[in-house]
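Student: missing the sequence, but the structure's below:
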């Protein structure tokens, strides 16, 4: 390993400009806040920054059903009233509303995770970051839990072209049900999710007894937790389980979903993690020196989400960040104290007794003993990267006017800071 990890970071400013609606807890604006915080700490100078390609419908259909992708492509806020049957079938509505530029939003965040996986596959970086990704609830044929397209599954499918085994780790407060479901029957992906578990807590799945089936039996690991878990108990449990998982499973690549709704004081969360406690998980996984794809996920108190993912970008770069936030476009959101770390301030009682956590740990380690040491996978020939047609400007009809939104897309935004040559990640050379 080179002494310094090479890090690729994916960002497109348009991903933060969509709006789920006035009363919706999901605020993509948190991605702009995160990015500007990263810039204000000069972290962009230590990474390669890329604007992701917009994933093609045919790429999205590697996991999702073609009719669902087609519907997402077609539906708009103005036409949704004409499609009440399809809206119900694809679970679009209150939790997963139809908003302007919905499909493009999906293409960008999914494109970022796919590009990140491709760069790792081609050994062009050691760690790839896409804070816009990590939407872990989407299903093959429907939206779920604010998630429409499953970027994580698409990224993992990409990694499986080059790696016999991929490990998925999820520290969002919600169960990573969509990833678990997608790979429930295979031993080529091990999913490990640490989450709040309870019948009344979304999505209601993720019991320690859910372990996978058929070839995938014991390759799904669930760590169900109760309200109020704190840094110390979370960290102990996480380190013990992940060490054993890596030693047993020997993954070729790791995908780490860093949902920030597990932080203390999150609008939809119920854990007591501080930003440092959350970031400790990232630091621990990084130490394995295994190709690593890092994504965002949930997180509904947006200034804390931005703080958390900025600290974690620093962790991945081995950069200690001063606590005083430098001036940036969104500084008012961090006032009055403008500090990067927030005290965890035990907001609620920790209901996870030592004996409860010990029982969970023993059960998980017992399940791990049931799998053979590093399952042997017959490596298939690597399928080619998807054929993506080149866009030929000469063939475009000059009489067809591009709408303003499309024209704006072709303008380099001046708030994104790409250093050097930037032509969509040179995907065509890969």
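Tutor: Structure's in. What do you need? Since the structure is predicted, the reported quantities are computational estimates derived from the model, not experimental observations.
Student: contacts, neighbours, all on C-alpha from now
Tutor: Noted.
Student: element containing the residue most central in space within the chain, please.
Tutor: By C-alpha atoms, centre = their mean, the chain has its centre lying nearest to residue 134, at 1.9 Å. Assigned by DSSP states H and E, residue 134 belongs to neither a helix nor a strand.
Student: OK, contacts around it?
Tutor: Residue 134 sits next to 150, 151, 152, 257, 258, 259, 295, 296, 297, 298 when contact means C-alpha atoms under 8 Å, 6 or more residues apart in numbering.
Student: at 10 Å instead, please
Tutor: Residues in contact with residue 134 (C-alpha atoms under 10 Å, 6 or more residues apart in numbering) are 109-110, 113, 147, 150-153, 155, 170, 172, 176, 179, 255-259, 294-298.
Student: Ok, residue 213 next?
Tutor: Neighbouring residues of residue 213 by C-alpha under 10 Å, 6+ apart: 183, 184, 185, 186, 187, 219, 220.
Student: For residue 268, see how far away it is.
Tutor: Computed as C-alpha to C-alpha, to the nearest Å, the residue 213 to residue 268 distance reads 31 Å.
Student: Also residue 38?
Tutor: Counting by C-alpha to C-alpha, the separation of residue 38 from residue 268 is 25 Å.
Student: how about the strands of the stretch 51-200 of the chain, start to end?
Tutor: 127-130, 166-170, 189-196 (DSSP state E, counting those that start in this stretch).
Student: Quick check: which of those strands is nearest to residue 330?
Tutor: Among these, strand 127-130 comes nearest to residue 330, with 20.3 Å by C-alpha to C-alpha.
Student: here's the one I want to compare it with:
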């Protein structure tokens, strides 16, 4: 392998061979859109970066996290027909439909995240990005919230069995429940999730009081945001809690879920940040650990997904995204309605009584975390 490699972009056109079906919010074309924008911005042919195509995870690799009975049911569902008791495993719902290729797609995404993890763990690169990953709701024995195999939990479990300390940061609008519960009783993994409150958004979890149990008490950290949170509140909460705890924890490897469904135009959440706030968050994450595995996540306004993850890849490579979307990209995808041709949109700031109430909730949340969690980490 050439020397001087710092980053790896994990992608394959095979990601597009599966579709969640008409009307489903999660559209895999967002992955191709992101790849096309990264290419149009000339962010792939970078001397210190590597493009790598993944292979599907094997049964042996998947069983590091998955329960055997669930894996068997998921494989049986790959033909597109519901096996017996599928609903018991969260399969066949409107969120997690049974469609042809569902197991192969899930195994390919998991394989992509495992590849990203291995490249980083081995020292071949410092940072690897798998935009197809971040399917953080699934459990070891069930599908949930558009997620069939929890690739984030899978790679963390694999790292843990080899003795690594892992910090997991989730900035998706939805709480990273599947990852939290997978490591709720260990101090080997620090899970940190900033998300819209479970009072107003699926999956209805992720409250401050969910602190972990046993050895893991104090290692599950949640920042539930009021539904009216904007850039200022999101960034303040993030910066007050997440970097100090990671610094105190001193992880061997950082795993992040970079969902962009907290954006103000996303149809599946209520919080309203800008792409600029997302970019500031990614810049901050870049400096907290030498080894970084970055995964995609939620994002249901395709225009935001492509811009956000392209900007993230640029930051990982010490580059800046262009001020405007490239003409070559718009010529191919102008039909998606990119009315704002700028790469980064204007700040999202609210005012008035809603802002005052949001600040009050945010300060109370951070105050509780300082009281309940920070002392356990010597802060």
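Tutor: Received it, and whenever you're ready, just let me know what you need. These numbers come from a predicted model, not from an experiment.
Student: can you list the strands of the stretch 51-200 of structure 1 in CSV and add mean neighbour count?
Tutor: Below are those laid out as CSV (neighbours: other C-alpha atoms under 10 Å):
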stretch, mean neighbour count
strand 127-130, 27
strand 166-170, 24
strand 189-196, 26
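Student: closest to residue 309 of structure 1 out of these?
Tutor: Using C-alpha to C-alpha, these put strand 127-130 closest to residue 309 of structure 1, at 10.1 Å.
Student: ok so, going back, any chance of the strands of the stretch 51-200 of structure 1 in CSV, with distance to residue 374 of structure 1 too?
Tutor: Output for the strands of the stretch 51-200 of structure 1, formatted as CSV (distance: least, C-alpha to C-alpha, whole Å):
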stretch, distance to residue 374 of structure 1
strand 127-130, 23
strand 166-170, 11
strand 189-196, 11
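Student: and the counterpart of residue 64 of structure 1 in structure 2, what does it touch?
Tutor: Counting by TM-score structural alignment, residue 64 of structure 1 lines up with residue 66 in structure 2. Contacts for residue 66 of structure 2 (C-alpha under 10 Å, 6+ apart) come out as 59, 60, 138, 139, 140, 141, 142, 149, 150, 153, 154.
Student: Please name the residues that touch the first one.
Tutor: Remark: with contacts taken as C-alpha under 10 Å, 6+ apart, residue 59 of structure 2 is in contact with 66, 68, 71, 72, 107.
Student: Can you flag the buried ones in the residues you listed?
Tutor: Neighbour-count burial (16 or more other C-alpha atoms under 10 Å) applied to the contacts of residue 59 of structure 2 gives 66, 71, 107.
Student: which one of those residues sits closest to residue 166 of structure 2?
Tutor: For these, the nearest to residue 166 of structure 2 is residue 66 (19.2 Å; C-alpha to C-alpha).
Student: measure the closest one to residue 154 of structure 2 for me?
Tutor: Distance of residue 66 of structure 2 to residue 154 of structure 2, computed by C-alpha to C-alpha: 8 Å.
Student: Mind listing the shared neighbours of these two?
Tutor: Residues touching both residue 66 of structure 2 and residue 154 (C-alpha under 10 Å, 6+ apart) are 139, 140.
Student: returning to what we had before: which of residue 38 and residue 268 of structure 1 has more residues huddled nearby?
Tutor: Shown here are residue 38 of structure 1 and residue 268; by other C-alpha atoms under 10 Å, residue 38 has more neighbours (21 against 16).
Student: in structure 2, what residues pair with the helix or strand hosting the more buried one?
Tutor: Using DSSP H and E, residue 38 of structure 1 sits within helix 29-40. Aligned using TM-score structural alignment, helix 29-40 of structure 1 spans residues 29-40 in structure 2.
Student: Once aligned, what mean separation remains between that stretch and structure 1?
Tutor: Stretch 29-40 of structure 2 differs from its equivalent in structure 1 by a mean of 0.6 Å after superposition (mean C-alpha distance after the TM-score superposition for structure 1).
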